[in-house]
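1. Quick check, what structure comes out for this input:
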Amino acid sequence: MAELKSLSLFFFFFLFTLLASTAEPRLTTDFYSKSCPRFHDIVRDTISTKQITNPTTAAAVLRLFFHDCFPNGCDASILISSTAFNSAERDSPINLSLPGDGFDAVVRAKTALELACPNTVSCSDIISAATRDLLVTVGGPHYPVFLGRRDSRISKASLLADLLPLPSSPISKTIRQFESRGFSVQEMVALSGAHSIGFSHCKEFVGLVGRNSTGYNPRFAVALTKACSNYPKDPTLSVFNDINTPNKFDNMYYQNIPKGLGLLESDHGLYSDPRTRPFVDLYARDQDRFFKDFANAMQKLSLYGVQTGRRGEIRRRCDEVN
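-> So this is what the prediction gives:
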């Protein structure tokens, strides 16, 4: 009887240990309420100051968020610097044009948080919270941000091969890329509304402007050609994604596309494809619906591929593993 009791206890503790080791903690909106109670205030104050100093910060952080989360999950792997032994994600060709303001905003917030709550807040949580807060500052929708992510220890440029949509990607390919990550066509179109703010470099679209049947408004095409006339000598030349309200997050991006005022090939593709065109029309006439769908899609993307519990780490510096 004693041996049977001992055996039962052994299996009980074995089962308990197994469940404890495999159960992943859930993300919550109040994850730092005790460990870092001023988390939201510190992030908001830091990035608001940065936005005032440089109004392109919101678009830069939004793009950084997408380039981190979409390929392989929201784990701040985009922030890790390359070493002599490893080429990191941020040095992948598709990420070389990421604005430095996005990286700087996250680093500033991390520095402030390390002073207030050392070794507590992950860089991946900072990106997600800062993205939401900056969107609100430029007129975008507010949505709950779930927290408790941990940072990846791995960042390899080679892992990004063909995972991020390109401005020149055919719309069918972009749809497949989103669907492979569990996002519907409508969610893809809603997330494309991120182009409501920010800019694109001339090299990403100038080759299309002179082609026939590309969807550009003729006068707009002339203006783009003129604006980018010197881009071979100055590769930093760029044009706002939304020429009407470039610093305000709204639905003007969708209103521009049917008029031939979309900047990128991917923008025109949204209106030429029958699977995506109805959603462009919907969001062009209903900003409230766009805000609602965009917020839901952003929250869903912020939860994609996250690491929690024993997976990953809390980096002391966002640009290097511990």
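
2. C-alpha from now on. contacts and neighbour counts both.
-> Fine.

3. and the helix or strand hosting Thr174, what does it pack onto?
-> Assessed by DSSP states H and E, Thr174 sits inside helix 171-179. Other elements packing on helix 171-179 under the criterion 3 or more CA pairs under 8 Å, 6 or more residues apart in numbering; DSSP states H and E are helix 185-192, helix 265-272.

4. If we use 7 Å, what do you get?
-> helix 265-272 (3 or more CA pairs under 7 Å, 6 or more residues apart in numbering; DSSP states H and E).

5. Tell me which helix or strand comes right after the helix it packs on.
-> From helix 265-272, the next helix or strand downstream (DSSP H and E) is helix 277-285.

6. List the buried residues in that following helix.
-> With burial defined by 16 or more other CA atoms under 10 Å, the residues of helix 277-285 counted as buried are 277, 279-280, 283-284.

7. What is the nearest of these to Ile126?
-> Of all the buried residues of helix 277-285, Ile126 sits closest to Tyr283, with 29.1 Å by CA to CA.

8. So that closest one sits against Tyr254, correct?
-> Yes. Tyr283 is within contact range of Tyr254, at 6.4 Å (criterion: CA atoms under 7 Å).

9. Name the helix or strand for Ser200, please.
-> Assigned by DSSP H and E, Ser200 falls in strand 199-201.

10. need the next SSE after that strand, C-terminal direction.
-> Next in sequence after strand 199-201, counting helices and strands by DSSP H and E, comes helix 206-209.

11. Now that next one: buried residues?
-> Buried residues in helix 206-209 (16+ other CA under 10 Å): 206, 208-209.

12. To compare with the earlier structure, here is another sequence to fold:
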Amino acid sequence: MRYLHLLVLLLYGCSGVPVGEPDVVPLTSEPVWSEEAFRQHLRVLGSEALGGRMTGTRGYLQAAGYVEAQWRLALLQPVTETSFKRLYPVQVRVPRRIRVQMSARDSLFFVPGLEVMPDPGTGGGTRVARQLTTLRDSSLTLSGAAVMVPDSAFHEGMAAEVAARGGEVMLVVGELWPGVRGMPEAPLPIVRIRPEAAMRLAGLSRDGLLRWMQGTKRRRLFADLVVTVEHEASPYVWGLNLLGFVAGQHPVPARELVIVCAHLDGPGQPAGVRVYDPTRSGDAAAAVIELARRFSSMAHWTDLPERTILFALWSGSTFDHAGLRAYL
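-> Predicted coordinates:
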């Protein structure tokens, strides 16, 4: 191919469509955009039954099967004689459960998915902290301490520093974003905690919490803070991309390739909790499914498109875009 044009669809504003088991909507064969078909795709991809469409899970495979069925109905050409699928291995570590609570009876408990969530790079195990501190603490040892940092200041190298100084756990204060990450894991649990939950834990107001995180003083907890993170490590899972194309009709521009693509996978349910992520609602993938039908139909009724169009749905977006990297 002489030229490679990469068109990544980033379509938002469609998250208001209700999810659930969709009604069966027959696909039109006309070469026009079908809002009804687009909404059907969005309902399927957003269905609770899929569990978030994380790469390597049953939900993602079900979503991929739906896409393949729709593209076959649309007479889209697969990348091989028989299949739209392209497999690649990716190494992952998936958090399965998180529990954060004080050891005293009837004391604080933080709700997974609403108040706390494991960071994608977290280590596993159970740790007990008896006091809170910050990275500005100049003590030689952080033994028995939970280190609290704002999300804006957090980076992956902090975990190794805290572990080397004897810290038990890292608490990253900010909004909760689900995800998974490839190996290796951090040397200690890293927990993302919402500001309101961090205020409850530290016994401070919002302004007081912000000022304290900029200082060096430790705060003793009224009871032990027990943090448990369980995750499942796998040598690899099979990532799955979906690729189909419409051949160009003009003898010269047909040698050029236009790629229309989006991520099919979603955040899944790390630690058993599904958190809505508006950037992976499935609207862009639904648009690619419908555009593939439209252009495939156009090719059967007209002498368009002039250029060859490759329609691609990637997996592995939470694994450093592993699906796109596998294609490139």
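
13. Give me the TM-score for this pair.
-> TM-score for the superposed chains, counting by TM-score structural alignment, normalised by the length of the first structure: 0.26, backed by 142 aligned residues with a CA RMSD of 6.9 Å.

14. Just the strands from the stretch 101-250 of the second structure, written as ranges.
-> Residue ranges of the strands in the stretch 101-250 of the second structure, as given by DSSP state E, counting those that start in this stretch, are 109-110, 116-118, 125-133, 145-150, 169-173, 190-193, 219-246.

15. Report the next helix or strand after the last one in sequence order.
-> Spelled out, it's strand 219-246 of the second structure. Of the helices and strands lying after strand 219-246 of the second structure in sequence (DSSP H and E), the nearest is strand 257-263.

16. Which neighbouring elements make contact with that next one?
-> strand 4-8, helix 283-301, strand 308-314.

17. Stretch 37-48 of the second structure: which residues count as buried?
-> 37-47.

18. Ok, stretch 284-300 of the second structure next?
-> Quick answer for stretch 284-300 of the second structure (16+ other CA under 10 Å): 284-299.

19. Tell me the one of those residues nearest Leu210 of the second structure?
-> Leu210 of the second structure has its nearest neighbour among those in Ala284, at 37.4 Å by CA to CA.

20. Could you pull out the buried residues of the strand holding Ser200 of the first structure?
-> 199-201.

21. just stretch 200-213 of the second structure next, same as before
-> Neighbour-count burial for stretch 200-213 of the second structure, counted by 16+ other CA under 10 Å, picks out 201-202, 209-210, 212-213.

22. okay but Ser302 of the first structure is in contact with Ser128, surely?
-> Yes. Under the criterion of CA under 7 Å, Ser302 of the first structure makes contact with Ser128 at 6.4 Å.

23. Quick check: neighbours shared by the two?
-> Residues touching both Ser302 of the first structure and Ser128 by CA atoms under 7 Å, 6 or more residues apart in numbering: none at all.

24. Based on its surroundings, how many neighbours for Leu6 of the second structure?
-> Neighbour count of Leu6 of the second structure, defined by other CA atoms under 10 Å: 12.

25. who touches it in this structure?
-> Under the criterion of CA under 7 Å, 6+ apart, the contact list for Leu6 of the second structure reads 258-260.

26. one more time with 8 Å, if that's ok
-> Counting by CA atoms under 8 Å, 6 or more residues apart in numbering, Leu6 of the second structure touches 258-261.

27. And the buried ones among these, selectable in ChimeraX?
-> In ChimeraX, a selection of the buried entries from those looks like this (16+ other CA under 10 Å):
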select :258,259,260,261
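
28. Looking at the contacts of Leu6 of the second structure, spot the one nearest Ala223 of the second structure.
-> Nearest to Ala223 of the second structure, judged by CA to CA, of those is Cys261 at 51.1 Å.
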